[in-house]
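Colleague: Coordinates only, no sequence provided:
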């Protein structure tokens, strides 16, 4: 489900867009939207690279978040295993 919009609602939105802009303008609009999204993605990646490079120059550990994510994943797996052990005999097959 994309943003809580159903298929019928997407269809109605597409019909309204075609009525407003016309079928001949849609490829042009889509192309412009695609270029804008690509520019936004490039700018975001550039900012991330600048932040990462600046952190490395200052001697800040950039792998800290990766280590934290790995620890959280390990703890989550342990908790899930414990829950599975606890609820194993209780589970019902439907």
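Modeller: That came in fine, so what should we check first? Keep in mind that this is a model prediction, so the values were computed, not measured.

Colleague: going forward, measure contacts and count neighbours with C-alpha atoms only.
Modeller: Fine.

Colleague: helix, strand or coil for residue 24?
Modeller: Following DSSP: H, G, I helix; E, B strand; the rest coil, the label given to residue 24 is coil.

Colleague: burial of it, as a residue count?
Modeller: Number of residues near residue 24 (other C-alpha atoms under 10 Å) recorded here: 9.

Colleague: now do residue 52
Modeller: 15.

Colleague: alright, now check it against this:
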């Protein structure tokens, strides 16, 4: 089995499907609102990645549980 057939159980979405999703987003949010929506989505994704790497760094830096007396 290829990786593309495993995604979503139907295969990876192609160009026609992506265009349909883009068209629906334009209908729902409008052309003026869409750029700010995508910008906020990108910022959220970057903050999530930074938070995940930060939590991984915190776990790896010490290596042992904190012992406070």
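Modeller: Looks like it arrived, so ask away. Predicted, not measured: the structure shown is a model, and the values here were computed from it.

Colleague: secondary structure element for the most centrally placed residue in structure 2?
Modeller: When C-alpha atoms, centre = their mean is applied to structure 2, the residue found nearest the centroid is residue 45 (5.3 Å). Residue 45 of structure 2 is part of helix 34-62, with elements assigned from DSSP states H and E.

Colleague: Please tell me how far the residue nearest to the centre of structure 2 sits from residue 62 of structure 2.
Modeller: 27 Å (C-alpha to C-alpha, to the nearest Å).

Colleague: hmm, back to that, give the aligned equivalent of the residue nearest to the centre of structure 2 in structure 1.
Modeller: Counting by TM-score structural alignment, residue 45 of structure 2 lines up with residue 37 in structure 1.

Colleague: same thing with residue 15 of structure 2?
Modeller: Checking TM-score structural alignment: residue 15 of structure 2 goes with residue 7.

Colleague: so how much does the helix holding residue 45 of structure 2 differ from structure 1 once superposed?
Modeller: Compared with structure 1 after the fit, helix 34-62 of structure 2 shows a mean deviation of 0.7 Å (mean C-alpha distance after the TM-score superposition for structure 1).
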